[in-house]
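# turn this into a structure:
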Amino acid sequence: MDPRHGKMRMNVEGDRLSSLPDDLIHKILAFLPIKDAIETSVLSSRWRFIWTSMPYLNLSSEDFYTLPKFSKFVTHVLSRRNNLTEVYSLKLTFRGKASQVFVKRILNYAFSHNVQQLNVVWLDVNSNMTFPLSLFSSKSLNSLTMQIVKRNHLMETCLTSISELPTLTTLDLHSVTLCDDEDDKCSGIFSKCANLKNLTLRDFATESDGLSIFHPRLANLTLENDNFVKVVNVVAPQLENLTIRYCYAEHVISSPHLASFLYEGYHPLNLSTDGFHSLEKADVGISCLQGTNAHPIVCLLQHLRSAKFLTLNLETVETLSSSLDLNLHQPSPFVNLKSLKIYPLTTYSWNPASKKVAISTELKSYLLDGSPGATFTMVLREEIEARKLIAKLGVLLEKEKDNTKTSSACVERGEAPVESHKPKTEKKLKIGGNVAQIKGYWEDLGVQIEQRNKTRLTMSLVK
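Below you'll find the predicted structure:
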């Protein structure tokens, strides 16, 4: 047999990547900056032109020392790319003004090649700037993500004058100031996206004191914000999923078909609605409740009265249970409830009374009496701590198990154990230390189980 044949066979088998079809190689190269993807052209004739037909472009000025060099590189890439290949997705990361020539050139090229997904990251904005959304003019774009990375948190980056984007279904904006020449509530920015279904606003601000979102087709809305906005007004008749995180404006929501509501924040949400009559799931997690007035929490729960699956954090329940001036003798509003789950956000409590009773009789009646058949699940802090101890115990036991197997194998082969060169006293101390640690975990676990049993006994007496 010719030895060269065997060597050639090994090389072919070793280069399985080259045998993949172009579309799979394109997806792999999509995880790399385009500069690195181009460098694969030197590997072989198979790779020489693969990058020119990539439908995924990842262009970043961070890969170059100066913007002029990046601009020159962009010209090189776009001029040598297969002009018949459409651009499916583009990620553009750049510094400087949005009006720079290379920014417009890249966007115009992508739009002329029917780009569908666009992700823009504007880095290190160091002064008040405006990004004209009129740059985004496309009849193919269905997903747009834009993130502003500011040097100074006080700087404003305004988005204005969005063009008609008839196919856009997903819009994700991060760290922007929304403004509209025609409407001081900024509602016009979204109304020009006729088919918008998914909207996410993170760390947003407005030039006025409010934000209005009016959209007939919006289905999913996420608001995450710690900037000052006084009022957020949402009118979305087709909205199904609403997520609000750390956004403390007054929220006026008109969405009769809302099915899922999630709120996370340090304080109770100020919410006004005309009723969530189709609500299936509601999840409320309020993490900073020391000294919080319990009445706003009850008001929030009233808006969620149609929920079938309700999840509350333990800290919220403790606040309501310990409130002395809260009247919960009114009938339970939860008449559709199928499941109530309570879980702790943290494994410590600022409220010493919570160690004695986690949920009062009045509160439990208020939550469950309207739906006697609902299941009730409550996860206690002691249970979480016990799970952590069991996990640590399992790791230690596995280590001891491995050490035992290694020693047994050495004995079977007639070899000395790996650690035989160490003094026996040192080995005994090591094993003894592990055993003592395991014993300590068992003792801690016993305490956790005892505390949990006491808590369950208290809860059964409350029932």
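# from now on I want contacts and neighbour counts done on CA atoms only, so please keep to that.
Will do.
# before we move on, which element is C158 in?
strand 157-160 (DSSP states H and E).
# could I get the buried residue list for that strand?
Residues of strand 157-160 classed as buried by neighbour count (16 or more other Cα atoms under 10 Å): T157, C158, L159, T160.
# do stretch 331-350 as well
Neighbour counts over stretch 331-350 (16+ other Cα under 10 Å) mark 332-345, 349 as buried.
# just stretch 446-463 next, same as before
Those would be Q448, I449, Q451, R452, T455, R456, M459, for stretch 446-463 by 16+ other Cα under 10 Å.
# so which elements touch the strand holding C158?
Secondary-structure packing of strand 157-160 (3 or more Cα pairs under 8 Å, 6 or more residues apart in numbering; DSSP states H and E): strand 129-132, strand 177-178.
# which SSE is immediately downstream of the first one?
Sequence-wise, the next helix or strand beyond strand 129-132 is strand 143-150, with elements assigned using DSSP H and E.
# that older thread, continuing past the strand holding C158, what's the next helix or strand?
Beyond strand 157-160 on the C-terminal side, the first helix or strand identified by DSSP H and E is strand 170-174.
# can you show me the strands along the stretch 251-400 of the chain?
All strands of the stretch 251-400 of the chain, identified by DSSP state E, counting those that start in this stretch, fall at 260-265, 271-273, 281-286, 309-313, 339-343, 375-378.
# give the contact list for K308.
Residues in contact with K308, defined by Cα atoms under 8 Å, 6 or more residues apart in numbering, are L279, E280, K281, N336, L337, K338, S339.
# from T243, how far off is L173?
Separation of L173 from T243 (Cα to Cα, to the nearest Å): 15 Å.
# which of the two has more neighbours?
L173 (20 against 17; other Cα atoms under 10 Å).
# residues in contact with that one?
So L173 contacts T145, M146, Q147, T200, L201, R202, F204 (Cα under 8 Å, 6+ apart).
# and this one, please, so the two structures can be compared:
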Amino acid sequence: MHIDTHYLFDGMPRRGKTAKESTGSFEDRLSALPDDLLHHTLGFLEAREAVRTCVLSRRWRHLWRPIPRLRITNIDAFRSVEKLNEFVCKLFMLRDAGSVLDECELDLRGFLQLDDLWVHLWIRRVLACRARVLRLDIYTNLPTSSEEPLVQLANLPLLSHHLVRLELHGVFLKEGFLDFSSCPVLEDLKIADCVLHTVKILSQSSKHMSIMGCQFLWDMRPPRISAPSLVSLQLHGSNMIPVLESMPFLETASVNLCQKYEEFCDFCDGGSLEAEKCDCGMSELYWDNGRKRGFSVFLEGLSSATCLELIASPEMIIFTRDLQCCPPFSKLRSLFLNDWCLVFDLQILLFFLHHTPVLEKLTLQLCKEPRSTMKIGGSSMEQSLKLKQLKIVVVKCQMIDDRVYNITKILSSCSISLAKINIQKL
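Predicted coordinates:
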């Protein structure tokens, strides 16, 4: 059955002369190019503009249908959400059924409100086209005085044997959606500025994961990240600390966590011998599934990394708690820490260095104003620590103060020559 696309996309000419008829005879070199090259070129246009090329001539009437990239980003071209939905539905209905969609970008920022069901259907249609890359930017239905939620994607797992990269920005996700077990070739996962209502993020295949500026919602237990194939991890700006399960192939990790919403108990984390009897609920939160209190909540999952960046507040409990039961970072060669590790008379830093036997580069970044008193340790830990494998220590600071002096002195006592210590002003 022949379908004339002139009548299906609002705002396009219903009838009109072709370019040749309106301008006379000319040499159309562009139309002489191979189909594959034209399909590739059209993929760089916004989808609405790519479809509009169907009016150029008979040669162009169907060229847009199998293009490998779809970009729906110009929301100003649609007068309403209904017009947008009509366009998207017709776009996928008329697309060549056998064509593969390499990449799809849906940037819908600017709409005040979107229907959750429509967004869900668009995603399913994209995956039905065997898309390899999907980028979704929404940031609509933002929380207001009426407490309207973000667009909430269906609480169902994605099903795709082709999806390799997934980027989600500004949406509400539940546990079912965050189970990526049915996406066996998904390698790159990026989630930014989303609300995550879940107890687990699961992806067996992901090699690169980035969770930036997300808010975790949880009921009985803190969420877990289970991604055993990860090679790189970014976790920045989340409102709580998830439990990291084993990541044996991890190479690089960058973690920047705040202290504001950290879960801790003064009694449990105060070193009391009676901590096991505490009924605060921390043991049920973080030491469940038959695990004892010797379980590392966060650092154990990072222990296979070769390059690690840990940024946190000095008041955080979780890292200092984890260091008491964390295994050695036996592969770690580059370590970046801010001054959370300098509290308690440098013992945290020394303890960390005891767990990094092959460390070659250490970078310490100090805040502008000291947030705690730091003294020289002089402990047996310091005296037994020899860091001959450490090639360079970089200390970044706003000003050279007592902290820099103490760091230099204590590292010198661990067989680090002053020539290896590089002090840089921020």
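# ok, back up a step: for the contacts of L173 of the first structure, give me a markdown table that also has neighbour count and distance to L320 of the first structure.
Formatted as a markdown table, those follow (neighbours: other Cα atoms under 10 Å; distance: Cα to Cα, whole Å):
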| residue | neighbour count | distance to L320 of the first structure |
| --- | --- | --- |
| T145 | 16 | 40 |
| M146 | 18 | 40 |
| Q147 | 17 | 39 |
| T200 | 16 | 32 |
| L201 | 19 | 31 |
| R202 | 19 | 30 |
| F204 | 23 | 32 |
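# name the SS class of the most centrally placed residue in the second structure, please.
In the second structure, the residue lying closest to the centroid (Cα atoms, centre = their mean) is S210, at 1.8 Å. Using DSSP: H, G, I helix; E, B strand; the rest coil, the structure places S210 of the second structure in strand.
# what lines up with it in the first structure?
With TM-score structural alignment as the criterion, S210 of the second structure lines up with T200 in the first structure.
# for V243 of the second structure, same thing?
Matched by TM-score structural alignment, V243 of the second structure corresponds to V232 in the first structure.
# what's its match in contact with, if anything?
Taking Cα under 8 Å, 6+ apart as the test, what V232 of the first structure contacts is G210, L211, S212, I213, A249, E250, H251, V252.
# overlap between the residues you listed and the second structure?
Retained in the second structure (both residues aligned by TM-score structural alignment, their matches' Cα atoms under 8 Å) from the contacts of V232 of the first structure: G210, L211, S212, I213, E250, H251.
# would you mind listing the two of these that lie farthest apart?
Spatially, the most separated pair among those is I213 and E250, at 13.7 Å (Cα to Cα).
# compare these two (neighbour count), which wins?
I213 (21 against 16).
# a strand runs through that one, doesn't it?
Yes - applying three-state DSSP, one finds I213 of the first structure inside a strand.
# in the stretch 301-450 of the first structure, which spans are helices?
Assigned by DSSP state H, counting those that start in this stretch, the helices in the stretch 301-450 of the first structure fall at 314-322, 361-368, 381-412, 424-462.
# quick check: which of these is buried the most?
Sort the helices of the stretch 301-450 of the first structure by mean neighbour count, taking mean count of other Cα atoms under 10 Å, and helix 314-322 sits at the top with a mean of 23.
# that helix vs the second structure, average offset?
Taken against the second structure, helix 314-322 of the first structure registers an average deviation of 8.3 Å after superposition, with mean Cα distance after the TM-score superposition for the first structure.
# contact partners of that helix?
285-287, 289-290, 292, 294, 297, 326, 342-345, 349, 351, 353-354, 358-360, 362-363, 380.
# redo that, cut-off 6 Å
A294, I342, Y343, P344, A358, I359, S360 (Cα atoms under 6 Å, 6 or more residues apart in numbering).
# now do the buried residues in the helix or strand hosting K27 of the first structure.
If you go by DSSP H and E, K27 of the first structure is part of helix 22-29. The neighbour-count check on helix 22-29 of the first structure (16+ other Cα under 10 Å) flags D22, I25, H26, L29 as buried.
# tell me the gap between it and the middle of its chain.
27 Å (Cα atoms, centre = their mean, to the nearest Å).
# what about it, how far off from the second structure?
By mean Cα distance after the TM-score superposition for the first structure, the fitted helix 22-29 of the first structure averages 4.7 Å away from its aligned residues in the second structure.
# the second structure: matching residues for the following helix or strand past that helix?
Towards the C-terminus, the helix or strand next in line after helix 22-29 of the first structure, according to DSSP H and E, is helix 34-39. Mapping helix 34-39 of the first structure onto the second structure (TM-score structural alignment) gives residues 47-52.
# mean deviation, the matching stretch versus the first structure?
Taking mean Cα distance after the TM-score superposition for the first structure, the mean distance separating stretch 47-52 of the second structure from the aligned residues in the first structure is 2.2 Å.
# can you list the residues that contact that stretch?
L42, W64, L70, R71, I72.
# sort out for me which of the residues you listed are in strands.
L70, R71, I72 (DSSP state E).
# ok, back up a step: I'd like the helices of the stretch 301-450 of the first structure as a markdown table, with distance to G265 of the first structure appended.
Compiled in a markdown table, these are given as follows (distance: least, Cα to Cα, whole Å):
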| stretch | distance to G265 of the first structure |
| --- | --- |
| helix 314-322 | 11 |
| helix 361-368 | 21 |
| helix 381-412 | 20 |
| helix 424-462 | 28 |
